[in-house]
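K.L.:
no FASTA, just this:
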């Protein structure tokens, strides 16, 4: 089970760290007119002021980098493994809950999309690992 969790955290490391770097570099790609897709196009946002670039770098870039780094550390430490899984559980569960609440508003887009499926699967895996893998259950 420990190796499944480590592989899971490695995949989360690559994904979150990659998204963080992409979010930070996206404005630069636009500025130099590089033929590289911007993260804003992928997530369906547009930046309308200069503070928007800072928000993109901070919220999407910095937060995702931090989550990726924590997941990487969690691969090697049971204590940080538990913290990584708890953070991922809280983060993806909260985002999924926001999507569910938003879907209750009439005429909103459909609830189920690839992001929502990822969030539910990640949340479920974290709950399972935290509750059924004894070394994590007993660690601080």
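P.N.:
Sure thing, it's come through. Note that the structure is predicted; figures quoted are calculated from it, not measured.
K.L.:
contacts, neighbours, all on C-alpha from now
P.N.:
Noted.
K.L.:
And residue 120, how close does it get to residue 93?
P.N.:
Distance, residue 120 to residue 93, using Cα to Cα, to the nearest Å: 7 Å.
K.L.:
Take this one as well and set it beside the first:
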């Protein structure tokens, strides 16, 4: 559990910090570019700020075990929502890039692992401990 939470924290923090400071990096690896300063701010918010916040939640779960089930739920819902949107995008575009496949792998595996770990926490009663 702890190793997975560290993995989530580092993954979300890493990409979030990178993209809050360098949103133009999305263009080279994902084909996403800001056309205006407002677009650049949006990329910083959604790819930087949101991912930093999710990483912060994972850090909270590491420091406060009573939050672990909630943070697993958050990560599962967020990763599942992103994966769902990505799958719709693939279906509509009729294209699957290496980037898209790797992102889907992260997102779908995160959903599955979060579900399994949350179920284990609930069964053991750990989700109520502080």
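P.N.:
Yep, that arrived. Just so it is clear, the model here is predicted, and its values are computed rather than measured.
K.L.:
higher neighbour count, residue 120 and residue 93 of the first structure?
P.N.:
Each of residue 120 of the first structure and residue 93 has its neighbours counted (other Cα atoms under 10 Å); residue 93 has more, 20 against 17.
K.L.:
where does the closest residue to that one other than its chain neighbours land in three-state SS?
P.N.:
Spatial nearest neighbour of residue 93 of the first structure, excluding adjacent residues (Cα to Cα, 6 or more residues apart in numbering): residue 123 at 5.7 Å. Look at residue 123 of the first structure: counting by DSSP: H, G, I helix; E, B strand; the rest coil, its state is helix.
K.L.:
so who does residue 123 of the first structure touch?
P.N.:
88-90, 92-93 (Cα atoms under 8 Å, 6 or more residues apart in numbering).
K.L.:
run the last query once more with 7 Å
P.N.:
Taking Cα atoms under 7 Å, 6 or more residues apart in numbering, we find residue 123 of the first structure in contact with 88-89, 92-93.
K.L.:
which position in the second structure aligns with it?
P.N.:
By TM-score structural alignment, residue 123 of the first structure lines up with residue 111 in the second structure.
K.L.:
OK, contacts around the residue nearest to the spatial centre of the first structure?
P.N.:
With distances taken as Cα atoms, centre = their mean, the residue of the first structure nearest its centroid is residue 16 (5.4 Å). Neighbouring residues of residue 16 of the first structure by Cα under 7 Å, 6+ apart: 64-65, 67-68.
K.L.:
Spell out which helix or strand contains it, please.
P.N.:
Element membership for residue 16 of the first structure (DSSP states H and E) is helix 2-31.
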